[in-house]
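# just to be clear, the model below is a prediction. Sequence and coordinates:
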Amino acid sequence: MIPLATVQRLAARPHAPLHHLDASETAVLRVDAARQVTEADRQWIGFAATLSPDDLLKSLRGWWRCDAPSVAAAGALPVTVSGYVVAVLTGLETWEKNERGRHAFPQARLAGYVTDLATPAKTLTATDAADRELADLLLGTRLASHSGGAIAYVSTRTTD
């Protein structure tokens, strides 16, 4: 059970200030809570505030059906769980495409993540000042997105 006061604080959370991004739309990576996997390059997939920054970055990287140039255009990839920004990836300028038509961003960097969504407590991991500022703006905010897959696209020119 989640306390009513916590639910009310989450409901009152501001919308992501997407107008700060340098593109007309941004991709959003929608993930679930982290679960263990048996893969050569990672042990987890999804989000958990308890993961180390290195493990969290590995757990958020993947191969997605997406329009890679559109993902890269905004300069950041907000990561959401249930409509709240819990992490921000940057370093999306280069990508690879596999034989199944999915894209990966091998140079993606973890700019920051939340360790407590209800408070929210942010951990900024980016070394670049612009990436840190962007992560600080987005983390803990509300960001609704709709898609049948992991990647959704949201206009940056609206208040939602």
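Cool, the structure landed.
# hey, let's count contacts and neighbours off CA atoms from now on
Noted.
# if I pick Pro14, what's in contact with it?
Thr141, Arg142 (C-alpha atoms under 8 Å, 6 or more residues apart in numbering).
# what distance do you get for it to Pro53?
25 Å (C-alpha to C-alpha, to the nearest Å).
# now Val28
Val28 is 19 Å from Pro53, by C-alpha to C-alpha.
# tell me which of those two has more neighbours.
With neighbours defined as other C-alpha atoms under 10 Å, Val28 and Pro53 compare such that Val28 has more, 25 against 18.
# surely that one meets Ser155?
No: counting by C-alpha atoms under 8 Å, Val28 sits too far from Ser155 to count as a contact (10.5 Å).
# okay, now Arg35: neighbour count?
A count of nearby residues for Arg35, using other C-alpha under 10 Å, gives 12.
# so for stretch 104-112, what gets flagged as buried?
Within stretch 104-112, the residues that count as buried by 16 or more other C-alpha atoms under 10 Å are Ala104, Phe105, Ala108, Arg109, Leu110, Ala111, Gly112.
# just put the residues you listed in JSON lines and tack on secondary structure and distance to Ala49.
Below are those laid out as JSON lines (DSSP: H, G, I helix; E, B strand; the rest coil; distance: C-alpha to C-alpha, whole Å):
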{"residue": "Ala104", "secondary structure": "strand", "distance to Ala49": "23"}
{"residue": "Phe105", "secondary structure": "coil", "distance to Ala49": "22"}
{"residue": "Ala108", "secondary structure": "coil", "distance to Ala49": "18"}
{"residue": "Arg109", "secondary structure": "strand", "distance to Ala49": "16"}
{"residue": "Leu110", "secondary structure": "strand", "distance to Ala49": "13"}
{"residue": "Ala111", "secondary structure": "strand", "distance to Ala49": "14"}
{"residue": "Gly112", "secondary structure": "strand", "distance to Ala49": "11"}
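# structure B:
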Amino acid sequence: MVPLPVVQALSTRQHAALGQLDAEKIAVLRVDTARQADDPDRDWIGFSATLGPDALLKALRGWWRCDAASVAAAGVLPVTLSGYVVAVLTGLETWERNAQGRHAFPHARLAGYVTDLVAPVTHVTATTKADRILADLLLGSALASHSGGAIAYVPTNTAD
């Protein structure tokens, strides 16, 4: 059960200010809560507020069916859990493709993450000003997306 004050706090959360981004659409990585991974490169898959930045970045990296060029073009990949931005990835300029047609972004950086969504308490880990701005803009905001997979695409309403 989720306590009523938590539900009320989340229901008033501001929507992500996507109109401030310099892209017509952005990709959104939709994740679940972290679960242990059967992977030699990482212990977890998904999001947990208790993971440190290094473990969280590893937990959020993956191989996805997506339009890699579109993901890279926006320069930012908000990570959502139940429709709220819980982390922000940047550094998406290069990607790899595996034999199954999935893409990975090996140089992705964790620009920031939340440790409490209700308050919200955010931790900006970005080392560049541009990445800090993106993290501050998106972390903790509501961002609805619909897709049959992990990656969804959302218009920013910045088209001319």
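Yep, it's here. Bear in mind that the values here come from a model prediction, so they are computed numbers and not experimental data.
# TM value for the aligned chains?
The pair, once superposed, lands on a TM-score of 0.97 when counted by TM-score structural alignment, normalised by the length of the first structure; 158 aligned residues with a C-alpha RMSD of 0.8 Å.
# contacting residues for Thr6 of the first structure?
Here Thr6 of the first structure is in contact with Ala118 (C-alpha under 8 Å, 6+ apart).
# could you look up the SS state of it?
helix (DSSP: H, G, I helix; E, B strand; the rest coil).
# just list what the longest helix belonging to the first structure packs against, helices and strands only.
Criterion DSSP state H: the longest helix present in the first structure is helix 129-138. If you count contacts as 3 or more C-alpha pairs under 8 Å, 6 or more residues apart in numbering; DSSP states H and E, helix 129-138 of the first structure packs onto strand 84-90, strand 109-116, strand 121-124.
# please identify the most buried of those strands.
strand 84-90 (a mean of 27; mean count of other C-alpha atoms under 10 Å).
# follow-up on the earlier one: now the longest helix of the first structure and strand 109-116, what's the angle there?
30 degrees (axes from the mean of the first three to the mean of the last three C-alpha atoms, to 10 degrees).
# so what touches helix 129-138 of the first structure?
So helix 129-138 of the first structure is in contact with 16-18, 76, 78, 85, 87-88, 90, 111-113, 122, 124-126, going by C-alpha under 8 Å, 6+ apart.
# spatially central residue for the first structure, please.
The C-alpha lying nearest the average C-alpha coordinate of the first structure belongs to Val79 (C-alpha atoms, centre = their mean; 1.5 Å).
# okay, and that residue sits in which element?
strand 77-81 (DSSP states H and E).
# that strand vs the second structure, average distance?
Averaged over the aligned pairs, strand 77-81 of the first structure sits 0.2 Å from the second structure after superposition, using mean C-alpha distance after the TM-score superposition for the first structure.
# which elements pack onto that strand?
strand 25-30, strand 84-90.
# which among those strands is found nearest to Asp41 of the first structure?
Between Asp41 of the first structure and those, the tightest spacing by C-alpha to C-alpha is seen for strand 84-90, at 18.2 Å.
# which part of the second structure matches that closest one?
Mapping strand 84-90 of the first structure onto the second structure (TM-score structural alignment) gives residues 84-90.
# please state the offset of stretch 1-20 of the first structure from the chain centre?
16 Å (C-alpha atoms, centre = their mean, to the nearest Å).
# and that stretch, end to end?
End-to-end distance (C-alpha to C-alpha), stretch 1-20 of the first structure: 35 Å.
# from the chain's centre, how far out does the match of strand 84-90 of the first structure sit?
3 Å.
# same check on stretch 55-73 of the second structure?
The chain centroid and the centroid of stretch 55-73 of the second structure are separated by 9 Å under C-alpha atoms, centre = their mean.
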